[in-house]
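J.: what follows is a predicted structure for the sequence shown.
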Amino acid sequence: MFNNTQSSSRSFQAIRRALFTLSFTGAAMCTAMMPAVANAAPPAQQKTQVPGFFRMKLGDFEVTALYDGYIDLDPKILKGASAKDIQNLLARMFLDNTPGVQTAVNGFLVHTGEHLVLVDTGSATAFGPTVGAMLGNIRAAGYEPAQIDTVLLTHLHADHSRGLLTADGKAAFPNAEVRVAKADADFWLDEQIAAKAPEAAQPMFKLAREAVAPYVAAGKFKTFAEGEALIPGVVVSPSPGHTPGHSGYLFTSKEQSLLVWGDVVHNHAVQFARPEIAIEFDIDSKKAIASRKKVFADAAKNKLWVAGAHLPFPGIGHVRAEAKGYAWVPVEYGPIRSDR
């Protein structure tokens, strides 16, 4: 038996040596037969970004952030601090300001189960080739513009309302009712007010009138007064100052709430840390600052989800109170979860 065991061991060792030799020889042959690609050039760089949408659950609602593009804003339009202070705040967040600070333009699509609601429509062609991706990203997110039944505008500035139109000037959302605060419509759509405005501001009035014109003609443009009910699960949250009727919209489902706040913030690096810093686009900067401070305090206290038109995409997150000022806490990318 001992001899048999030794014989088996020797046979096993011989088999291992043979297999090793065979595998080494085969690997060498395969290597020799492989095409010489080590020095080949890689394919061309793609130079495109992924589609601009991001989804999250809010109770039974589904929220889709939509990227329209970006605008480079000159930091000189921020008012209420020295240029050095503003540059330091930008540098602290590693923000480049050449040729300007890259500033996102976002919209938000909320599926309530009963309604498909779009808050703000982007810029379309109003500010050049770096914006205007809203319609394409709605489709990339799985919807068609014709399926949207309600468009809520935070205000009538062109980077929020001009996306109401297609490239040929028709209604981009043909089945939607468009709503905006009466105070904003009374200001931006009044030709007498426009005529008295500074010449540099008059194009903004014209862009607003043109944006809503197809909906006015179809009887689908309606204003609302403060406190007026819109649709179930949505409450108007007035924040005047940036424009006369500037408004956010508070969406609530199963005790979870998201405030889509429009232009409460234009620059996250500066205005969270220093809420008293305004922007020259504000119609009434004192009111805008007061609104921003109130919104920040409420959002931090109540731990609201918030969504901003000019926050870095997807523009959704929380506001955290600091010893001095506030901080922006962006949403974490992840799967769509129904257990939260």
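T.: Nice, I can see it.
J.: make it CA atoms for all contacts and neighbour counts henceforth
T.: OK.
J.: which residues in the stretch 151-300 of the chain form strands?
T.: 177-181, 221-224, 234-238, 247-253, 256-260, 278-279 (DSSP state E, counting those that start in this stretch).
J.: export these to CSV and tack on distance to F12 and mean neighbour count?
T.: Putting these into CSV (distance: least, CA to CA, whole Å; neighbours: other CA atoms under 10 Å) gives the following:
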stretch, distance to F12, mean neighbour count
strand 177-181, 82, 22
strand 221-224, 87, 16
strand 234-238, 77, 19
strand 247-253, 70, 22
strand 256-260, 68, 21
strand 278-279, 82, 24
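J.: quick one: which of these is nearest Y67?
T.: strand 256-260 (14.5 Å; CA to CA).
J.: here comes the other one, which I'd like you to weigh against the first:
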Amino acid sequence: MDRRTALKHSALIALLGIIDVKKLFAASGNNSEIRGFHKFNLGKLELRVITDGHILMKPVQPNFAPGISSTVVEKTLDANFASKSEVDLSINILVVQSASRTILIDTGCGANFGKDSGWLTENLVHAGIKPSEVTDVVISHAHPDHIGGLTDKDGQVTFPNARVYLSRIEHDFWMSNSPDFSKSKITDEGLKKMVVAVARKNITALKPQLHLFEDRAEILDCIRIKLAPGHTPGHCVVQVFSGQESLYHVADLVHSQVLVFEHPEWGFEGDTDFELAVKSRRKILNELALSRALVFSYHLPWPGLGHVKKQGEGFEWIQQPTVLPD
């Protein structure tokens, strides 16, 4: 097996989740064709997907499908060849580059979830982007695995030259005296406190760089915002567009390609307003299925690109094939 074939074989193994994707492209030599990120074009925009790592959620319940019969859930997982003990969430960061701007949509976990995540800044450098070169950051919502990368372990701002865009509704919720979790199914009080603390820490640290937007805002000449509330009050779907081409970043509308796609009503324990999240999920997934739009998912398997297909009373995720470098 020659070196190039061996590298392609290693890359395939990593994409299947067998080895550490962070170390995937640490091959020696100067082969510029080997890269640890996925690059593609959308109209005149150059897009990259960069991994921040992953989060292993276990057990499956009550993180997913809280209140649903475990027998039914396990049967669904088994039918889809999925683990019945855990759900492994990718953390896929979308980078949008135009002639004058380098835009991140969400920033990963930062130092909040241990060594299996928080890889964004290192992997940006591997992709040829210095943190100081990031001009803008759009935050879909203020959960720790989306906003946490705005500051480092010492509380210093990670992207010092970037404007940071956040929904006004989202800002006001987390910065209120007592964020309302009464419609959530979260029972872990410690987790609630942690989520609030990380949101407030990062929003406060970025205040001089913060710009608040409203629903349906159009910003940076290539992004439109659509409120998709429920997961959090100001949770947004982010449309990236160039000419007639579009991609829809669905953030935390869905986490599992099996449970939440097939059964949108089963939901996710972390949804701040569980029933509203179900309503938003059904509405937007239906719109995406009808339009056959290109979709980017923050938490589905790398690199998170695909399409939504209607399937009975639920939906199906159709992963877009990813071609490895020659």
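T.: Okay, I see it. Just so it is clear, the structure is predicted and the values come from calculations on it, not from any experiment.
J.: where does the TM-score land?
T.: Aligned and superposed, the two chains score 0.82 in TM-score terms (TM-score structural alignment, normalised by the length of the second structure); 287 aligned residues with a CA RMSD of 2.1 Å.
J.: rewinding a little: got the strands of the stretch 151-300 of the first structure as JSON lines, with distance to E114 of the first structure columns?
T.: Shown next, in JSON lines, are those (distance: least, CA to CA, whole Å):
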{"stretch": "strand 177-181", "distance to E114 of the first structure": "14"}
{"stretch": "strand 221-224", "distance to E114 of the first structure": "20"}
{"stretch": "strand 234-238", "distance to E114 of the first structure": "12"}
{"stretch": "strand 247-253", "distance to E114 of the first structure": "12"}
{"stretch": "strand 256-260", "distance to E114 of the first structure": "17"}
{"stretch": "strand 278-279", "distance to E114 of the first structure": "37"}
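J.: what's the closest of those strands to K303 of the first structure?
T.: strand 256-260 (8.9 Å).
J.: so what secondary structure elements neighbour the closest one?
T.: strand 53-58, strand 247-253, strand 305-307 (3 or more CA pairs under 8 Å, 6 or more residues apart in numbering; DSSP states H and E).
J.: just put these in JSON lines and tack on distance to K79 of the first structure.
T.: What follows is those, written out as JSON lines (distance: least, CA to CA, whole Å):
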{"stretch": "strand 53-58", "distance to K79 of the first structure": "32"}
{"stretch": "strand 247-253", "distance to K79 of the first structure": "22"}
{"stretch": "strand 305-307", "distance to K79 of the first structure": "23"}
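J.: and D190 of the first structure, which of the ones you listed is closest to it?
T.: Minimum separation from D190 of the first structure across these (CA to CA) falls at strand 247-253, 19.0 Å.
J.: element containing the spatially closest residue to G52 of the first structure that is not a sequence neighbour?
T.: Distances taken as CA to CA, 6 or more residues apart in numbering put Y67 closest to G52 of the first structure, at 4.8 Å, once the chain neighbours are dropped. Assigned by DSSP states H and E, Y67 of the first structure belongs to strand 61-73.
J.: contacts for that strand, please.
T.: Applying CA atoms under 8 Å, 6 or more residues apart in numbering, the external contacts of strand 61-73 of the first structure come out as 52-57, 99-113, 122-124, 127, 130-134, 137-138, 141, 253, 313-316.
J.: tell me the angle that strand makes with strand 256-260.
T.: 30 degrees (axes from the mean of the first three to the mean of the last three CA atoms, to 10 degrees).
J.: quick one: name whatever helix or strand follows strand 61-73 of the first structure.
T.: Scanning onward from strand 61-73 of the first structure (DSSP H and E), the first element met is strand 78-79.
J.: give the aligned range of the following helix or strand past that following strand in the second structure.
T.: For strand 78-79 of the first structure, the following helix or strand on the C-terminal side (DSSP H and E) is helix 83-92. Alignment note (TM-score structural alignment): helix 83-92 of the first structure is matched to residues 70-79 of the second structure.
J.: I figured Q271 of the first structure hits I277, correct?
T.: Yes - Q271 of the first structure is within contact range of I277, at 6.0 Å (criterion: CA atoms under 8 Å).
J.: neighbour count winner among those two?
T.: Remark: of Q271 of the first structure and I277, Q271 carries more neighbours, 25 against 21, as counted by other CA atoms under 10 Å.
J.: hmm, back to that, buried ones in the strand holding Y67 of the first structure, by neighbour count?
T.: 61-71, 73 (16 or more other CA atoms under 10 Å).
J.: now do stretch 106-124 of the second structure
T.: Neighbour counts over stretch 106-124 of the second structure (16+ other CA under 10 Å) mark 106-112, 117-124 as buried.
J.: start and end of it, how far apart?
T.: Using CA to CA, to the nearest Å, one end of stretch 106-124 of the second structure lies 13 Å from the other.
J.: and stretch 133-144 of the second structure, by the same measure?
T.: 23 Å.
J.: so which bit of the first structure is it matched to?
T.: On the basis of TM-score structural alignment, stretch 133-144 of the second structure is assigned to residues 147-158 in the first structure.
J.: ok, now stretch 39-48 of the second structure?
T.: Counting by TM-score structural alignment, stretch 39-48 of the second structure corresponds to 55-64 in the first structure.
J.: can you give me the end-to-end span of that stretch?
T.: End-to-end for stretch 55-64 of the first structure, by CA to CA: 4 Å.
J.: Q13 of the first structure and V235 of the first structure: what is the separation?
T.: Here Q13 of the first structure is placed at a distance of 80 Å from V235 of the first structure (CA to CA).
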